[in-house]
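What follows is a predicted structure for the sequence shown.
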Amino acid sequence: MALMVFATAFYVAAEFSSISARKTRIIQLANEGNFAAKMLQPIVEHNVRLDQYVAASQVGISISSLILGAYGQNTVAAAIAPLLVAWGIGNLTPALALSISVTGVLVFLTILQVVLGELLPKSLTIQYPERVALATVMPMKWSLAIFRPLIWLFNGSANLIVKLFGVNRAADDHAHLHSPEEIELLVHQSYSGGLLDDQVQQLLRNALRLRELTARQVMVPRIQMVAAPVTSSVPQLIEQACIEGYSRIPLYQGTVDNIVGLAHLKDLFRLQLEERTDPAESMRSIEFVPEGMPAADVWTMLKTKGRYLAVVLDEYGGTAGLISIEDLVEEIFGELLDEFDDELPLIASGEDGRVHLRSDLLVADINEYFKLDLPEDYADTLGGLVFNLLGRVPKTGDEVTAGVSPVRIRVEQMDGLHVLEVSLQLPSKALPHIREWRLPDAD
């Protein structure tokens, strides 16, 4: 009996672990020279072999269960029945005693089979799928050879029945494929389990989130663009590039809505050395993208064409802003500051307990970081949200309330008509979360 229960537990563990084991981990172990992993790798990589492996487990489970039931009924129950008659329990007849013993033995064996043969191996396999799969692969190889005729019969019958119902089994029906949402959930679970640190988790989440962003949300807006008329001289453009700290300057004809090309500082220095003053002689072409284009597609386009930046156009064909490789990289790795950058910190904590934020931060990001519910329909950025809620040009000190859990947003700094910095008075439930995102002020 114990042997049959153990056999059932073994085949249950083998079946469950072969399906739940991570294929990437098995391949990694195989590449490192693990003998068992080398045996298991072709099974988890090929669906036909995995089908046969699972079928062998099912055959083993069925045979061990049948033997256990037959042994319990014919041997154990038959041995218990005479004892019941001999003890004189209720003046039982031999036939009734046999029926009672058979029922009792079957109930006992069922409980034993479910607990030790099913639940226990499944629990262990859930905790250690790769370890269990590697531990069971060698005996399973023998089982595959022994049960091959039965596997062929049962698998063939099952496939035939499936085809009769008009279902075509896909070639990758066992493939461990995951949607972006599932991958994000896996990242969160790995982080919660301590397998990923905070920085790696954030990088992975940012990379996955890039598919949700558009060029409009990532671009440098028109008001912050650095551009120059195409009629500018080479010395003028060199001076502007040095003052602004950029190596590429878009050139426009008439207005910034008519960008005709790009001046690169390297080309400008070459023209100056050759004593030529017209930047149009070395003007480079520039790419244009709609503001609704997914940020991931912008990345692919720029990389494919070997470009660094593109002009973002609004629905009317006007210039909405500029988007560069650096802007896209910053969406994954965070702000990249060099010696030419003089920007406010993204997030800082004030002495008054308020959280100070740059106004160009996306409302969606703030909602995620601080677990808020600020409306995302009014505008993409915090500055735009304040502008829309006020219904007029903001002034320093203006305050608005937004969100289901009310959050007070105050304008802290303006630059003409443009909001530079805002501060939030967060609800108490969000306060512990701030520490993860607090950045030192950079003067």
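Yep, that arrived. A quick note: this is a predicted structure, and the numbers were derived from the prediction, not measured. Residues are numbered from 1 along each chain as shown.

going forward, measure contacts between C-alpha atoms and count neighbours the same way
Will do.

What ranges does this structure have for its strands?
Remark: strands assigned in the chain by DSSP state E are 220-221, 228-229, 248-252, 259-264, 287-290, 309-313, 319-324, 347-349, 355-358, 399-402, 407-415, 418-425.

which one of these lies closest to residue 184?
Of all the strands of the chain, strand 347-349 sits nearest to residue 184, with 24.5 Å by Cα to Cα.

Included below, for side-by-side comparison, is a second structure:
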Amino acid sequence: MENWINFGIALLLVAINGFFVAAEFALVKARPSRLEQLALGGNLFAKVANWLARRLDASLSACQLGITLASLALGWVGEPAFHHLIEPVFAWMGISNPDVLHYVSLAFAFTTITALHLVVGEQAPKIFAIRKPEPMAVWCALPLAGFYYVAYPLLVALNWITSLLLRSIGVEAVDEHGTPHTEEELRNLVAQSHVHGELTRSEAQLINAVLEFDDQSAHQIMTPRTDVITLSMDAPIEDWITTIRKYRFSRYPVVEQSLEKAVGVLHIQHLVGLDLSQPLDRAALLQPPNFVPETIPIKTLLQHFKSSQSLLAFVVDEHGTVVGVVTLEDVLEELVGELEDEFDEQVRDIVPEDDQTFRVLGQTPLDDINKAMGLTLQSHDSDSLGGFVMQHLGRVAEQGDVIQIDGAKIEILRVEGPRIVSMRVRLSAPLASLDAPTSTDDNEDSAAQ
């Protein structure tokens, strides 16, 4: 009878061990925001679970203490109980030598209790808690809180001894569970959430765009100087109207001779309702010019647009030369993708000709090329493929020039003056799959062509 009592105690200890394992992993995996939401619903178990989660280190110490005590007790009670229950079975099978019978029974009992401990007391509750952390944390809350209070003096003593030991060897105890995630870890979490269906593709792309947001500068998103459409301050008003009707932008830089002599920015709504046959005070129609350095991070640029109430800025380099213009729309497109209106004509930067060959615009960013084609092109001086090719050539590119780089051959298809307009990129091996090509809009809300 005593053996059967010990056998029942052993099974109970396995269940207790499983309880503490499940509680530990549930508290680690549970989202604090979800537990707070459940607690606000008035559920007592959820309130206790939220209380334990706010004291995560102490709660996990209680779980570890419970696991250790249960495991030690199981080894003390379980093996003898299983040994004495199994010994008669082996004797019935014909094992008569007392020593052989003892060791075979002991080995079988050890194997059985170990398997039971691992499967029922460790793996099963751990996996269940990982897959359903919030429900498990809520279910375990009250018993764990009771054990936490009962064992609190012992937990304090053990934590004090641990801290003393760590300090003696020059290590400061830290709250490892409060360590923030790195940007790369956040990207991995987003990718895993997308794979498991917790985030849609568009949600994952938006979060990744936010993480990349502050890594870019105005120089990388601006409309280059060569593409900027301007209005001359001295030109007849009829020329202004012709240009506005042709390009259909909402804002235009107004200059005297060059962008370095920018007078201001014209919004076409300021022309609405005016009698254009009469002399106009053009200066009164313009917003003051707004200049930003090309190195300004786009996060800072966004704040600049919000504070200045000017949605178009002239981008200048270290020498004070205007190298392009940038708009609020350019900044927002880095987060949400291309924004097109009824006048925009979609022009794709990367157009596949087959699974190995692509027609690419010279202004296409290197990052887009690398993502779409699986390449690793890098340049400290150029952000676009055209600039990368020009740097590789070491001279002004000409139509028909061909360069060979790791993984691809690039042929110049069209140039306009010193600028590369389009190229053909042929990969050394076909892509197994191609992401949707990046598309850009030549008619952005800036004065870009």
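Cool, got the structure. Everything numeric here is computed off the predicted structure, so don't read it as measured data.

quick revisit: is it possible to get CSV of the strands of structure 1 that adds distance to residue 71 of structure 1?
As requested, these are exported to CSV (distance: least, Cα to Cα, whole Å):
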stretch, distance to residue 71 of structure 1
strand 220-221, 77
strand 228-229, 92
strand 248-252, 84
strand 259-264, 86
strand 287-290, 74
strand 309-313, 77
strand 319-324, 74
strand 347-349, 72
strand 355-358, 73
strand 399-402, 72
strand 407-415, 71
strand 418-425, 73
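
Which among these is found nearest to residue 375 of structure 1?
Closest to residue 375 of structure 1 of the strands of structure 1 is strand 399-402 (Cα to Cα; 7.2 Å).

quick revisit: make CSV from the strands of structure 1 and add mean neighbour count and distance to residue 21 of structure 1 to it.
Output for the strands of structure 1, formatted as CSV (neighbours: other Cα atoms under 10 Å; distance: least, Cα to Cα, whole Å):
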stretch, mean neighbour count, distance to residue 21 of structure 1
strand 220-221, 18, 45
strand 228-229, 20, 58
strand 248-252, 22, 50
strand 259-264, 22, 52
strand 287-290, 18, 43
strand 309-313, 24, 43
strand 319-324, 24, 41
strand 347-349, 20, 41
strand 355-358, 22, 44
strand 399-402, 17, 47
strand 407-415, 18, 46
strand 418-425, 21, 46
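
quick one: what's aligned to residue 312 of structure 2 in structure 1?
Matched by TM-score structural alignment, residue 312 of structure 2 corresponds to residue 309 in structure 1.

residue contacts, that match?
With contacts defined as Cα atoms under 8 Å, 6 or more residues apart in numbering, the neighbours of residue 309 of structure 1 are 286-287, 302, 322-325.

right, so of the strands of structure 1, which gets closest to residue 130 of structure 1?
Residue 130 of structure 1 sits nearest to strand 347-349 of all these, at 42.4 Å, using Cα to Cα.

how close does the closest one sit to structure 2?
Here the mean offset of strand 347-349 of structure 1 against structure 2 after fitting is 2.9 Å, by mean Cα distance after the TM-score superposition for structure 1.

And the residue nearest the centre of structure 2?
Nearest residue to the geometric centre of structure 2 (Cα atoms, centre = their mean): residue 187, 2.9 Å.

you'd agree that one is up against residue 208?
Yes. The criterion here is Cα atoms under 8 Å, and residue 187 of structure 2 meets it with residue 208 at 6.7 Å.

Minimum distance to residue 335 of structure 1: which of the strands of structure 1 has it?
Going by Cα to Cα, the one of these nearest residue 335 of structure 1 is strand 347-349, 11.3 Å.

Read off where that closest one ends up in structure 2.
Strand 347-349 of structure 1 corresponds to residues 350-352 of structure 2 when matched by TM-score structural alignment.

returning to that earlier point: quick one: closest of the strands of structure 1 to residue 36 of structure 1.
strand 319-324 (48.4 Å).

now the closest one: which residue numbers in structure 2?
Counting by TM-score structural alignment, strand 319-324 of structure 1 corresponds to 322-327 in structure 2.

By how much does the matching stretch deviate from structure 1 on average?
In the superposition against structure 1, stretch 322-327 of structure 2 averages 1.0 Å from its aligned positions (mean Cα distance after the TM-score superposition for structure 1).

What are the contacting residues of that stretch?
Stretch 322-327 of structure 2 has contacts (Cα under 8 Å, 6+ apart) with 218, 221-226, 228, 259-260, 311-317, 445-447.

mind checking the end-to-end distance for stretch 297-314 of structure 1?
Criterion Cα to Cα, to the nearest Å; first-to-last residue distance in stretch 297-314 of structure 1 is 17 Å.
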